[in-house]
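> Sequence and predicted structure are below.
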Amino acid sequence: MPELRSSTRQARLRFRKLDDQQAEPAVKPVPPAPQRAGKCDHIPAARGRKGAPWRRVVPAPRRARKGAEVVDLDANLGSEHLPKAVAIHAVVCESKDPALNKVAQGVGNKGMRMDGESAEKLVGAEDDSTIAPIPERVHVGNSPVYITDRKLGKGGFGQVYVGRRVSGGTARTGPHAYEVALKFEHRSSKGCNFVPPYEWQVYQTLNGCYGVPAVHYKGRQGDYYILVMDILGPSLWDVWNSLGQAMSPHMAACIAVEAISILEKFHSKGFVHGDVKPENFLLGLPGSPEEKKLFLIDLGLASKWRDSSGQHVDYDQRPDIFRGTIRYASAHAHLGRTGSRRDDLESLAYTLIFLIKGRLPWQGYQGDTKSFLVCKKKMATSPDMLCSFCPPPFKQFLESVTNMKFDEEPNYAKLISLFESLIESPASRPIRIDGALKVGQKRGRLPVNHEEDDQPKKKVRLGSPASQWISVYNARRPMKQRYHYNVADNRLQQHIEKGNEDGLYISCVASSANLWALIMDAGTDFGSQVYELSPVFLHKDWIMDQWEKSFYITAIAGALNGSSLVLMSKGTPYTQQSYKLEIAGE
């Protein structure tokens, strides 16, 4: 790519932390998943209010190295075709709720770090000069006529504008709203490929699903496919920013309860979202009755977890395919495994921990191997470390969802009940939890506010556990395991002694380049264990001495220098043992 010579354009191409980048660099895009030709851009349903002012924050340009490609890799975009950027502008909204009004003002003043101007040179982005202009008036299907107003956002191949009705319309939301969100996607974009966007199919199936914004009209006008949707308020990312990039555990608990409820309804329709993160959860329009209600947006990466016969889809693994956002994606997504319900819940766990702590341990990696390094770090980070300084329910939630099987049906009610101790009274809740209180769903003992939702609810109260509940436990003992690798000879003793103090015994050893690897387990049934690191391979006299004491060989490994590590344990199921040593050449 030639150097960018315009300082103005250079200023619009924001440099951000590449730790939020979601995929390989532009020269090596991730191939699309088989379900669709490409993902529609990451654009919220819309945010704003009539007459609301805008404020943009454009950082000073950074000098580009000579001959270097200057692109804006937007941090948290969930996409199958990466990199791409989205321009979302914060809208300051007047609200009757002081807390939400503060959120809206904070967004307007600070700008959104996630949502910068799109770079025209970005892979997958469309050059506005080469495509048809956005229609000034929109009329699709049986919709009213809308005038295209201010622009709310732009992505790789889609844009969102405010639409104002030419006449009529008195409501703030719904099909008769005087302002709506108009999402435009050019028919030649990768998300469409001259056919209606894949996201349309998902919306058509989910329209009316709890927590999913309503699509009132859709159709094609000229060269554009257009969705007419409700305008929504700030995202959880905006709220987190406005609160000093640290959210209280009580607010995060409300988010957890409502988000789990939304995902339960979403999954009941046969889909997994595939890109759960703070930017994809939006609150209702400030000043409206739904300003405290949570919505899940951006369905371009949604996929089916069950087939037309109602059976769970087959497991598959394609390491060359990544779907989602690197920061919040499940470890299974990094490994290219078929998406299922467990992945949405694992991404939600990372989202909640991020909102509380403000950072995840795997942020900061860069380069071509970023996705691999992030996956490795996720798998190596224990729940104790990840959830440090978080209340216990968040650790319990993380452990539950990361241990789920591919086709396991989540126990949503149990997951919701984990957070009930953190839920405050209805008047103090920053987020409504209507979804957790629907009739026919036992949701622990969460209180109900009948004025918040027209749907009938089952009344439950906080208090002592219900006497009719039954808990079932498995008789199998808990399994604990520890491993050490690249262990030098002089460090073997301290690792083994520390493991023995914790009730762990070595079950397996291996050697590479004269360094040792140890696997220590709590379920070996060994009563005691001895070992010898011998300069010769298999010290016969020592082994025979241990046999006399009822110790038997349970693990053995040899190093390149001819030494050997022999583990002998007491409590094995066998009482006789022999070995044979063959010398090469004999």
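Happy to help now that I have it. Predicted model, so just to flag it, every value in this text is computed and none were measured.
> Going by C-alpha atoms from here, please, whenever you check contacts or count neighbours.
Will do.
> how many neighbours does Gly211 have?
Residues lying near Gly211 (other CA atoms under 10 Å) number 24.
> next, the one to line up against it:
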Amino acid sequence: MSAPKKRGLPKPLPDGFILTDNVKKKWRLGKVVGQGGFGLIYYASQDIGSAVSADTDFVVKVEYHENGPLFCELSFYKRAGRPEMMQKWMQSKRLDHLGIPKYWASGQAEYNGIKYRFMVMERLGTDLQKISERNGGRFKKATVLRVGQVLVDILEYIHENEFVHADIKASNLMLGHRNPQELYLADYGLANRYCNDGVQKQYHENHRKGHDGTIEYTSLDAHRGVTGSRRGDIQILGFCLLHWLCGSLPWDGDLKNAVKVMEAKDRLMDSLPESVQQLSVNGASTAEVASLLLYVKSLNFHDKPDYQRLRQILSTGTKEKLDFSVPRGVGEKKSASKALEPPNRGKARCSSTKHQPAMSSIEVQNGQRKAKGQGVSKAKPVAIGEEDDDEEDDDEEDEGGREKKLKQASCNRRRQNVPQKSDRVTRSLRSRAGTLKSYKEDDSTNDDDDEEEEEKEEDVRSNPIDPRYIRGPPKGKRGRPKMV
């Protein structure tokens, strides 16, 4: 069997499949519950004799053996993510929580001749991307600042162990399975070492490796193909915080063009703090994010960030809880945009016909108008009842071009043996059921008929009409007029 593509998602393993990790411990797979990077995520259990419960505390991430992301993630955990290391760090910093998911085991497996790599992890809850989508892309300001503080704690630990994360985003931030007030930074598939045994890598642009990471948030260093840096992680954090405060980013419309995104980020960084402060919405000031990005701008590539200063920039004075309820103004924003929408399509079509050429013939079939004749643009659907196949309708005519249009309409009507009007005479559309939709043009002259007489055959205006073209009552089954 040929080897699978290195960058594709793996074929699912069967429910109940048994994995054996590197220390010969066995794990039973449950159902697939998600995917991350280029791997599938399964529920898992240490009890291999029973089906995996939906309340289990473990998940297993599985990728093809040839894939790179899971290998990178395992490298991070083996060097910097061991539980005893994190516990020691928390004690030294007096932290109650450090949001890095616990690593339990890893190994390799084979099924149907295909090799897989797997990693057993602590199970987490929902990710912030799902919450963000529910909230219109925004979080409350106090929650945004609190999330920023938690991430500064996590990044400080990662950086102290010579790694950068390089892919901070809402879909990689997850709440705790048992405690939703705990926040975790997951997915270390793009994590890399910026420093080897105390020797930091040099700044070197490589455009063949440019724009790595998630395009909305990736750092300007990454856009230029420079290896990951600590200032890059803090800049990514700043772009994320700005998005969660405002609900969008200035370069959202150019995400398919990485160069344009990079240029937009350059402009934003060059014009700080005003470029960020002016993006404030619904009273939620972005001054703190502007200060954070201004501090990032002051850092050189090799500089170590002042993490305590970053915490102070994002501080609210109290240790706020994570509140992911809908921010104030999200619904109002939708209502405001709705109020700015143009009139409904039916009305827009009626008013726009004033500037269309006169139509030689219009058939109304199944709620649509079909235009015939020379020089007539395609008619748009009209929301009315089913009409008689032979009934006709003239569009409203513009005053400036009426004489020319009447001349063309006259030729068309002669060919169809239909009497001509000398000036503005509008035929109405009548459904078989007798329902009438009246589309009136704006004009200073009004009809003398009452509203109860709307179903008359002709809507005659106050302008005089040549007696030769005045029609009598409708004749025949379809109500077509006879020539005078």
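Received it, and whenever you're ready, just let me know what you need. Source: prediction; values computed, not measured.
> Now the TM-score, please.
Comparison of the two superposed chains (TM-score structural alignment, normalised by the length of the second structure) gives a TM-score of 0.55, and 292 aligned residues with a CA RMSD of 2.9 Å.
> tell me which element the aligned partner of Ala380 of the first structure in the second structure falls in.
Using TM-score structural alignment, the partner of Ala380 of the first structure in the second structure is Arg267. Secondary structure from DSSP states H and E places Arg267 of the second structure in helix 258-270.
> Can you point out the buried residues in that helix?
258, 261-262, 264-265, 268-269 (16 or more other CA atoms under 10 Å).
> With distance to Tyr295 of the second structure added, can I get these in TSV?
Putting the buried residues of helix 258-270 of the second structure into TSV (distance: CA to CA, whole Å) gives the following:
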residue	distance to Tyr295 of the second structure
Ala258	25
Val261	21
Met262	19
Ala264	19
Lys265	15
Leu268	14
Met269	11
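> so which pair among the residues you listed is furthest apart in space?
Ala258 and Met269 (16.5 Å; CA to CA).
> The first structure: which residue goes with Ile234 of the second structure?
Per TM-score structural alignment, Ile234 of the second structure is aligned with Leu345.
> which residues touch Leu249 of the second structure?
By CA atoms under 8 Å, 6 or more residues apart in numbering, Leu249 of the second structure lies in contact with 216, 242-243.
> Tell me the most packed of those, by neighbour count.
For the contacts of Leu249 of the second structure, the largest number of neighbours (other CA under 10 Å) sits with Leu242, at 25 neighbours.
> Distance check, the aligned residue in the second structure for Ile260 of the first structure against Ser75 of the second structure.
By TM-score structural alignment, Ile260 of the first structure lines up with Val152 in the second structure. Val152 of the second structure is 22 Å from Ser75 of the second structure, where distance means CA to CA, to the nearest Å.
> of those two, who's got more company?
Higher neighbour count among Val152 of the second structure and Ser75: Val152, with 20 against 17, using other CA under 10 Å.
> that's a strand at the match of Ile260 of the first structure, yeah?
No. Secondary structure of Val152 of the second structure (DSSP: H, G, I helix; E, B strand; the rest coil): helix, not part of a strand.
> and of the contacts of Leu249 of the second structure, the nearest to Ser315 of the second structure?
Leu242 (15.6 Å).
> from memory that closest one sits against Ala287, does it?
No. Using CA atoms under 8 Å, Leu242 of the second structure is not in contact with Ala287, being 10.0 Å away.
> Now do the shared contacts for the two.
With CA under 8 Å, 6+ apart, Leu242 of the second structure and Ala287 have common neighbours Val276.
> just to revisit the earlier point, show me what the helix holding Arg267 of the second structure is in contact with.
211, 215-216, 220, 223, 250-251, 254-255, 275-276, 293-294, 297.
> Export the residues you listed to TSV and append columns for distance to His159 of the second structure and secondary structure.
Formatted as TSV, the contacts of helix 258-270 of the second structure follow (distance: CA to CA, whole Å; DSSP: H, G, I helix; E, B strand; the rest coil):
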residue	distance to His159 of the second structure	secondary structure
His211	21	coil
Ile215	22	coil
Glu216	22	coil
Leu220	19	helix
His223	20	helix
Pro250	29	coil
Trp251	28	coil
Asp254	31	helix
Leu255	29	coil
Ser275	29	helix
Val276	27	helix
Leu293	18	helix
Leu294	20	helix
Lys297	18	helix
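> tell me which of these is nearest to Lys372 of the second structure?
Asp254 (41.9 Å).
> To which residue of the first structure is the closest one aligned?
Checking TM-score structural alignment: Asp254 of the second structure goes with Tyr365.
> same thing with Lys304 of the second structure?
Aligned partner of Lys304 of the second structure by TM-score structural alignment: Glu409.
> tell me which element that match falls in.
Here Glu409 of the first structure is assigned to no helix or strand, by DSSP H and E.
> nearest spatial neighbour of it, skipping sequence neighbours?
Once flanking residues are discounted, Glu409 of the first structure sits nearest to Arg341: 7.5 Å by CA to CA, 6 or more residues apart in numbering.
> Tell me, how many residues neighbour the one you found?
26.
> got it, and the one 4 residues further on?
Applying other CA under 10 Å, we find 31 residues neighbouring Leu345 of the first structure.
> Not counting sequence-adjacent ones, nearest residue to it?
Val401 (6.1 Å).
> got the contact list for that neighbour?
Contacts of Val401 of the first structure (CA under 8 Å, 6+ apart): 342, 345-346.
> what do you get for Lys269 of the first structure?
205-206.
> any idea what it aligns with in the second structure?
By TM-score structural alignment, Lys269 of the first structure lines up with Asn161.
> Equivalent analysis for His139 of the first structure, please.
Match for His139 of the first structure (TM-score structural alignment): Thr20.
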